[in-house]
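What follows is a predicted protein model with its sequence.
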Amino acid sequence: MAFVITSECITERAADCVEVCPVDCITLGKDQFLIDPNTCIDCGACEVVCPVEAIYFEEEVPEGERASILKAKTYFGIQ
């Protein structure tokens, strides 16, 4: 998994990240946008346009947001 969208996105629906993604790996889940790690090419285009700064490289996800990693993995069926 490369990039992760954290809980700051739960109230955000601007979808700037979706629009700039060259491989269409961002989808709206139950309550927020999520990045499919199977499709993501690690380009970082989504990270720089996020209006609420909710997107992080997996290793840089803040400690209090680590559940976002599991949320994305579960959504996309990754163990």
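It's in.

okay, CA-based contacts and neighbour counts for the rest of this
Noted.

so what secondary structure elements neighbour the longest helix anywhere in the chain?
Determined from DSSP state H, the single longest helix within the chain is helix 67-75. On a contact count with 3 or more Cα pairs under 8 Å, 6 or more residues apart in numbering; DSSP states H and E, helix 67-75 meets strand 3-5.

Name all residues that make contact with Val4.
Contact analysis of Val4 by Cα atoms under 8 Å, 6 or more residues apart in numbering lists 34-35, 55-58, 61, 68-69, 72.

make it 7 Å
Val4 sits next to 35, 55-58, 68-69 when contact means Cα atoms under 7 Å, 6 or more residues apart in numbering.

swap in Thr39?
23, 25.

Which of the helices or strands spans it?
Following DSSP states H and E, there is no helix or strand that holds Thr39.

Please compare the first structure with the one that follows:
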Amino acid sequence: MTHVVTDGCIQCKFTDCVEVCPVDCFKEGPNFLVIDPDECIDCAVCVAECPVNAIFAEEDVPSELKVFTGLNAELAINWPTISSSKDALPNAEEWKGKSGKLSVLER
């Protein structure tokens, strides 16, 4: 089992989740974070730390966001590991709470 980062993270990229991950399973893209399903140990500590509620257990991903399960696995292959927190994106507060952001995902 794994956890999945969904569209709440796009254009925000808060890294509170990264700081608590015991296995460094987060990967960083230009405007989004993903979880590497091969590295995630399903500890769930990241879920409570995400300030935009973008992380779900794989079995709990809402049906309209299921595309993110495959997207996390796909992008984790090439994106670098992020293991410490950094500042959120400059416009994160503006994007926080918005949904339907898949069209602005940068690969």
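Cool, got the structure. A quick note: this is a predicted structure, and the numbers were derived from the prediction, not measured.

so how far does the longest helix of structure 1 sit from its counterpart in structure 2?
Comparison of helix 67-75 of structure 1 with structure 2 after fitting gives an average deviation of 1.1 Å (mean Cα distance after the TM-score superposition for structure 1).

Pull out the buried positions in stretch 27-46 of structure 1.
Neighbour-count burial for stretch 27-46 of structure 1, counted by 16 or more other Cα atoms under 10 Å, picks out 32-37, 40, 44, 46.

correction: stretch 64-74 of structure 2
Per 16+ other Cα under 10 Å, stretch 64-74 of structure 2 contains these buried residues: 68-69, 72-73.

Among these, which one sits closest to Thr15 of structure 2?
Nearest to Thr15 of structure 2 among these is Asn72, at 16.0 Å by Cα to Cα.

picking up where we left off before, tabulate the buried residues of stretch 27-46 of structure 1 (TSV), appending distance to Ile10 of structure 1 and secondary structure.
As requested, those are exported to TSV (distance: Cα to Cα, whole Å; DSSP: H, G, I helix; E, B strand; the rest coil):
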residue	distance to Ile10 of structure 1	secondary structure
Gln32	5	coil
Phe33	8	strand
Leu34	10	strand
Ile35	14	strand
Asp36	17	coil
Pro37	19	coil
Cys40	20	coil
Gly44	20	coil
Cys46	16	helix
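
okay if I get the residues you listed as CSV plus distance to Ile26 of structure 1?
Formatted as CSV, the buried residues of stretch 27-46 of structure 1 follow (distance: Cα to Cα, whole Å):
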residue, distance to Ile26 of structure 1
Gln32, 10
Phe33, 6
Leu34, 6
Ile35, 4
Asp36, 6
Pro37, 9
Cys40, 8
Gly44, 12
Cys46, 9
